[in-house]
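Visitor: Sequence and predicted model, in that order:
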Amino acid sequence: MTPDALAAALLAVVTPVAERRRPDEALDLSAADITLERPRNRDHGDWATNVAMKLAKRLGANPRELAQELADGLAAAEGVASVEVAGPGFINIRLEAGAAGALARTIVEAGADYGRNDAQAGNTINVEFVSANPTGPLHIAHTRWAALGDAIARVLAFSGATVSREYYINDAGAQMDRFGASIVASLKGEDKPEGGYAGEYIDELGRRVLAERADILSLPDDEQVRVARDVAYPIQLAEIQASLASFNVHFDEWFSERTLHAPGADGAQSPIDQAVDRLRAQGHVFDEDGAVWVRTTDFGDDKDRVIRRSNGEYTYFAADAAYYLSKTDRGWADKVYLLGADHHGYVHRLKALAGAAGEDPEKNIEVLIGQMVSINGARLSKRAGNIIEMDDIIEWIGTDALRYSLERSPADSPLDLDPDLLRKRTNDNPVFYVQYAHARIHNVGRNAADAGVDRSEFAPELLTHETESALLGALQEFPRVVAFAAEVREPHRVARYLEELAGLYHRWYDNCRVTPLGDAPVEPVHRTRLWVNDATGQVLRNGLDLLGVSAPERM
C-alpha cells in the first residue's frame, strides 16, 4: 500500500465522520488534508497521522475522541493490520506485511518512472544558473552552481513541471572589451590592462586569434580589441560548453545578452527600449534629473533604480529588466535564478523588477544564493591564473563524486570538500556508499540467477523481517521526497534519502537471504525477496539519475 493509497483509505473514513458531525457545512476535504509521516520509532507502526488534531476544532470534537473514531474506521480497511491512538490524538497505523510488501512489485513494474509525480504539473519554470562571463574558464564556484542548478531542474521535471535550463551569456558590456584588450596585450607582450584578464589561457586565445586574423596587429587599436574580442569569444564559450558537458550538465537555452541591445527588424526598438516602455506602462517608471528610474521601492527594494542614465546610456538593470521580460514572453511564468554568494544585493532588485513588470514577486521569481566552496589542498590553475578551474577539479575528483558532494548540502551552506575522502572506496565516502549499494544489488541479482532464483513468484505476506519493513517503508517515501525536493528547490534531500536507503539495504542484506544456503531449495520467500532487491536498485538508480550521478553495476 502506497502512502497515496493509505491517504485515500483514511480520507474515505474521515469524510463520513466529518459530514455526520457537521451536516450543514461543506468541508471540502481532500487527500491534501491527510498528512502521513514515518514514525521515528518503528515500534509505533508504519505510518502516523495528525489528521484528528488538525480537524478537531473544525468539527467541534475532542482530538483524542475523534482520533479513536477514525482509528476504529480505518482498522477495517484492506491492508491495515492495526491502528492505535497515541498522545493527544496521533493515529499510528501498522500495515499488513502483504500490503506493505506489494510495493516492491509496483516499483519494479514502474521502473524508471517510479517516483515521478505531478506535484509541479502545470508549472512552467525557467531555471537560470552558472551564467558566467564568457571571458575565461569556469571555476569551482561555477561548478557548484552547475551541479545544483541541473539537479533542481531534474527534480522539477520529474515532479511534472515544464522546465528550461538556461545560461545567460554576459557577452555585452565593458568586461568583453577588457577581454579583447587582454588578448591584444598578450600578443604585444604588454602587461594586461587595468581590470583585464591574465593566465595562460589568454596567451592560448591570442595564438588562436592570430592564426585566424594574422593582420590583427596592423589594425587601429580599437579595431584590434574588437577583432580579438569577437574571434576569441566563441572559442572561450565553446570551452565553457565543453566543460559543462563533461560534468553532465546540458542547457536548453544559451541566451545572449547582446540580443537585448540589438534593434529589431526595420529599425524597431531593441528589447531594452521596449522593456522601459513596458515598465512605464505599468506605472512604475518616472523621470528625474534627466535620468529614467524604476520605482522599485514600491516592491521592497532598498532604493529606486536608474534604468537609463542622464547621458542616455542604459544601466545593467535595464538588461536585467529586458531579460526578465523575455522569459515571460517565451512562456516561462516562473523564473528561478541561482546566483553566487556575492549577489545578495540582487535578490530584492530582481523581486522588485518582477513586481514592476506586473507579476507576483512571491510566486513568479525565486532567487537562490549559493555559498562558496573550498577544496582542501587544491592548487590554483596554472592555465587560468588565480582560480581553481572546473576541468582540473573534475579530472582530480571525478564527475560522480564531485556532483554528489556538491548536491548533498543546501545551496546556502558553505562547503569545504576533502578530495582524498571523495576518492576513497570506503563507506566514509557518501557517493561510494550509495553507488556500492547499487552495485551490491546487481551482484545479488547475478548470484540469484546462478542459483535459479527468479521473480516468477511474489508472496509479499512473507516479508515479515523487521529490516524488510524498514526497507519497504523507505522505498514508499521516494515519491514524496522527490516532490518535496522540487517544491523547496533542495535536491540535497534526494541525496540524503539515498544514503539512508543504502544503509537500510545493507542491513537487510545482512539479515535476509535472496539465495538459499548450500543445497537448500529455492522457496517463495527467496523469489519474493528478489523483487525487494530489484525494487531497491531501481529507486537508487532513479535517485542518482536525478542528481546526474551514475549507478554502476560493478565496483
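Guide: Yep, that arrived. Residues are numbered from 1 along each chain as shown.

Visitor: Please count neighbours and contacts with C-alpha atoms only from this point.
Guide: Fine.

Visitor: what about the closest residue to Ala112 other than its chain neighbours, which SS state?
Guide: Spatial nearest neighbour of Ala112, excluding adjacent residues (Cα to Cα, 6 or more residues apart in numbering): Asn542 at 6.0 Å. Following DSSP: H, G, I helix; E, B strand; the rest coil, the label given to Asn542 is helix.

Visitor: Neighbours of Asn542, how many?
Guide: 23 (other Cα atoms under 10 Å).

Visitor: now Asp329
Guide: Neighbours of Asp329 (other Cα under 10 Å): 10.

Visitor: Then the one 5 residues further on?
Guide: Look at Asp334: counted by other Cα under 10 Å, it has 20 neighbours.

Visitor: Okay, Arg349 and Ser186: tell me how far apart.
Guide: 38 Å (Cα to Cα, to the nearest Å).

Visitor: list the buried ones in the helix or strand where Gly180 lies?
Guide: Element membership of Gly180, judged by DSSP states H and E, is helix 174-188. Judged by neighbour count using 16 or more other Cα atoms under 10 Å, the buried positions of helix 174-188 are 175-187.

Visitor: for stretch 459-473, same thing?
Guide: 459-460, 462-463, 467-473.

Visitor: Counting only helices, which of these make the cut?
Guide: 467-473 (DSSP state H).

Visitor: Leu279 and Ala357 touch, don't they?
Guide: Yes - under the criterion of Cα atoms under 8 Å, Leu279 makes contact with Ala357 at 5.8 Å.

Visitor: before we move on, back to that, and which of the buried residues of stretch 459-473 is nearest Val306?
Guide: Proximity of the buried residues of stretch 459-473 to Val306 (Cα to Cα) peaks at Gly473, which lies at 55.6 Å.

Visitor: Which residues are in contact with the closest one?
Guide: 38, 46, 100 (Cα atoms under 8 Å, 6 or more residues apart in numbering).

Visitor: Export those as TSV, with columns for neighbour count.
Guide: TSV is the format used below for those (neighbours: other Cα atoms under 10 Å):
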residue	neighbour count
Arg38	19
Asp46	22
Ala100	24
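
Visitor: also this one, for the comparison:
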Amino acid sequence: MTPAALADLVRSSAVQVLDARGVDAAVLPEQVTIERPRNPDHGDYATNLALQVAKKAGLKPREFAEALAEVVSAADGVDAAEVAGPGFLNFRLAAGAQGEVVRQVLTAGDGYGRGDALAGRVINLEFVSANPTGPIHLGGTRWAAVGDALCRVLSAQGAAVTREYYFNDAGAQIDRFVRSLIAAAKGEPAPEDGYAGGYITDIAAEVLKAEPSALSLPEDERHETFRRIGIELMFSEIRQSLHDFGTDFDVYFHENSLHESGAVDAAVQQLKDSGNLYFDEGAWWLRSSEYGDDKDRVVIKTDGNPAYIAGDLAYFKDKRNRGFDLCIYMLGADHHGYIARLKAAAAAFGDDPDSVEVLIGQMVNLVSDGKPVRMSKRAGTVITMEDLVEAVGVDPARYELIRYSVDSSLDVDLDLLRKHSNDNPVYYVQYAHARLRSMQRSAADLGLKSTVDVDFGLLTLSVEGDLMRTIGEYPAMVRRAAEMREPHRVARYLEELAGALHKFYAVREARVLPQGDEEATPLTYARLALCEAARQVLANGLSLLGVSAPERM
C-alpha cells in the first residue's frame, strides 16, 4: 500500500465515520496528509486528520480518531491503527501491503514519480540570462543547474515547460563590451569602465580573424563590426558552455529584437492608452506603486530613450502573447526589487500578478583548503562555469549546486567534491545506484532477475520496511518539489534513499543473493525486486537533476 493509497483509505474511512454521525464530509480536506513518524516505534505512517477536522465536525478529536482507527484497521493490508496523544493516528501496514509500492515502481519504470498536478499549465521558465559580455559566472552556473532541474521537475508533474534564455544584447553594457574588444585588438588596456580578462583578448583576435580590416574601418562601422561578430562569438561560447554543462534552452530570446521590432514602443503606447503611464518632470512613469511596487518607475527617460524596464514590459507582454499562463523568472541576489516590479507590470497590462513568479538565488563561493578561491584563470575577476567544471566535473558541480535551497548562499568545497567517498553527496547517491547495478549483474550470472510476481509479505525486516516506505515517498516528494519550485528536495530525498539502502546492505540477515550451493528462494526474488525498485527510483531522481546514474564506479 502506497502512502497515496493509504491517504485515500483514511479519507474514505473518515467519510464513513462522519456519515454515521450525520456530519457533512465537506469538513474534510481534499487530500489527507500521511507522514512517517519520526520515531519508527510509533508505526509506519501517521496522520493528524482527526485534529484537523474534529472541531469543524463538532466532535472530540480523540473520539473521532478512535472511530476512524476502527474502520481503517479493518481494511486489507492494515495490521493496526492506533490512537496516540490528543488524536494522532498511527498505522502499521502488513509487509505484503507495503510491498505493493515495489510492484508499482517495477511496473511504471521511468514513469514512476510522474504525476499530473500541473497538467494544463503552460510555463515559461527564464533562467541564467547572463549578460553576453563574458563567460557565465558562478551565480549563473547555479541557475543553470537549478533552472534545468526545476524544468524537469515541473515537466514531471505534467506542465508544458519552455526553457528560455534572455540575451541582454541592448544597452550600455554592450557598448562597454565592444569598446573593450576594440582596445584589446589594438593592444591597448581595457577602458576604465570596460571588461578585462583573457576571453576579451581571445574574442578580439577572432573578430580580426573574421574581418582582418576591422580596425581600419570608419569608427561607426568598426564599432558595429566588433559588436556583431564579438557578441555572436560570446553567444556561441555561452551556449556551448551551457550545453557541456547539460543545460540546453528551447528559446534564446534577444532583448534587442524587442526594440528593433517595435514591441517596446507598442507596450509603452498600450500603457499610455490605459492611463497606467503618466508624464511628469519630462519623463514617462509607470504607476507601479498602485500595483504593489514600492514606487513608480521611469519607463521613458527625459532624453526620450527607454529605461531598462521598458524592455521588461515588452518582454512580459511577448511571453503572454506566446501563450504562457505562468512566467517564472530566476534572478540573482541583487534583483529583489524585480519581484514587485514585474508583478506590477503584469497588473498594469490588466493581467493577473500571479502569472509572474520571481525566484531569487543567493551567492555562490568556491572554497579550497578552507580558503576562498577568488581568481578565474580566464575571466580574471570572477570564477566561471568552466572553472568549476574543470575542477570537479559536471555531475558533482550540478548536484552540489542543486542540493541546497537557492534562498541560502553557498560555499562549494572543491576538495570535498573531488573525493570518491561517501563524504561526497553525489558519489554517495551514484554509488548506491552503481552498487545495485553490480548486484543485478551478479544475479544475471546466477540466472536470476527481478520480477513483480513475488510474495512481498516475506519482506519483514525493519530495514526492508524502511526501504519500501522511503521508495513510496518519492511521488509525493516530486509533486512537492514542483509545487514549491524546490528541486533541492529531490537531491535530499535521494540521499535519504541511498542511506536506507546502505543500512539494508549492512544487515547480514538481509543478504539478497544465494551463496555457494544455496538455491534461490521466494525471499531471494522478493529482495531482488526491492533492490530493483530502489535502483529505478535512484535513476529517476538523478534524471530529474540532470545527473548521470552510473552503471559502474
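Guide: Perfect, thanks for sending it. In this text the structure is predicted, and so the values were computed from the model without any measurement.

Visitor: what does Arg38 of the second structure align to in the first structure?
Guide: Using TM-score structural alignment, the partner of Arg38 of the second structure in the first structure is Arg40.

Visitor: and if you look at Ala397 of the second structure?
Guide: Looking across to the first structure (by TM-score structural alignment), Ala397 of the second structure lines up with Leu402.

Visitor: What's the separation between the nearest residue to its match once chain neighbours are set aside and Ile140 of the first structure?
Guide: Counting by Cα to Cα, 6+ apart, Leu402 of the first structure lies nearest to Ile394, which is 7.0 Å off, once chain neighbours are set aside. Using Cα to Cα, we find Ile394 of the first structure at a distance of 10 Å from Ile140 of the first structure.

Visitor: Check Trp293 of the first structure too.
Guide: Distance from Trp293 of the first structure to Ile140 of the first structure, by Cα to Cα: 37 Å.

Visitor: Likewise for Pro491 of the first structure?
Guide: 19 Å.

Visitor: Could you check which of the two is surrounded by more residues?
Guide: Shown here are Pro491 of the first structure and Ile140; by other Cα under 10 Å, Pro491 has more neighbours (32 against 20).

Visitor: where along the first structure do the strands fall?
Guide: Taking DSSP state E as the test, the strands found in the first structure are 36-37, 47-49, 80-86, 90-95, 124-128, 162-169, 253-256, 285-288, 291-294, 305-308, 334-339, 365-369, 373-375, 415-417.

Visitor: just so I know, which of those lies nearest Thr106 of the first structure?
Guide: strand 90-95 (16.4 Å).

Visitor: In the second structure, what stretch matches that closest one?
Guide: So strand 90-95 of the first structure is aligned with residues 88-93, judged by TM-score structural alignment.

Visitor: mean deviation of the matching stretch from the first structure?
Guide: Superposed on the first structure, stretch 88-93 of the second structure shows a mean distance to its aligned partners of 0.8 Å (mean Cα distance after the TM-score superposition for the first structure).

Visitor: so who does Glu239 of the first structure touch?
Guide: Contacts of Glu239 of the first structure (Cα under 8 Å, 6+ apart): Pro137.

Visitor: Show me what it lines up with in the second structure.
Guide: Per TM-score structural alignment, Glu239 of the first structure is aligned with Glu237.

Visitor: now its match: how far from Pro132 of the second structure?
Guide: For Glu237 of the second structure, the distance to Pro132 of the second structure - Cα to Cα - is 10 Å.

Visitor: what do you get for Thr225 of the second structure?
Guide: 16 Å.

Visitor: And the two? Which one has more around it.
Guide: Neighbours were counted for Thr225 of the second structure and for Pro132 using other Cα under 10 Å; Pro132 has more, 24 against 20.

Visitor: now the longest helix seen in the second structure: how far from the chain's centre is it?
Guide: Counting residues, the longest helix found in the second structure (DSSP H) is helix 219-244. Relative to its chain's centre, helix 219-244 of the second structure lies at 30 Å (Cα atoms, centre = their mean, to the nearest Å).

Visitor: ok, now stretch 94-112 of the second structure?
Guide: That offset, for stretch 94-112 of the second structure, works out to 25 Å (Cα atoms, centre = their mean).

Visitor: tell me which residues in the longest helix of the second structure are buried?
Guide: In helix 219-244 of the second structure, counting by 16+ other Cα under 10 Å, buried: 222-223, 225-227, 229-231, 233-235, 237-239, 241-242.

Visitor: cool, and stretch 310-324 of the second structure?
Guide: 310-318, 320, 324.

Visitor: How about stretch 97-108 of the first structure?
Guide: So for stretch 97-108 of the first structure, counting by 16+ other Cα under 10 Å, buried means 97-105, 107-108.
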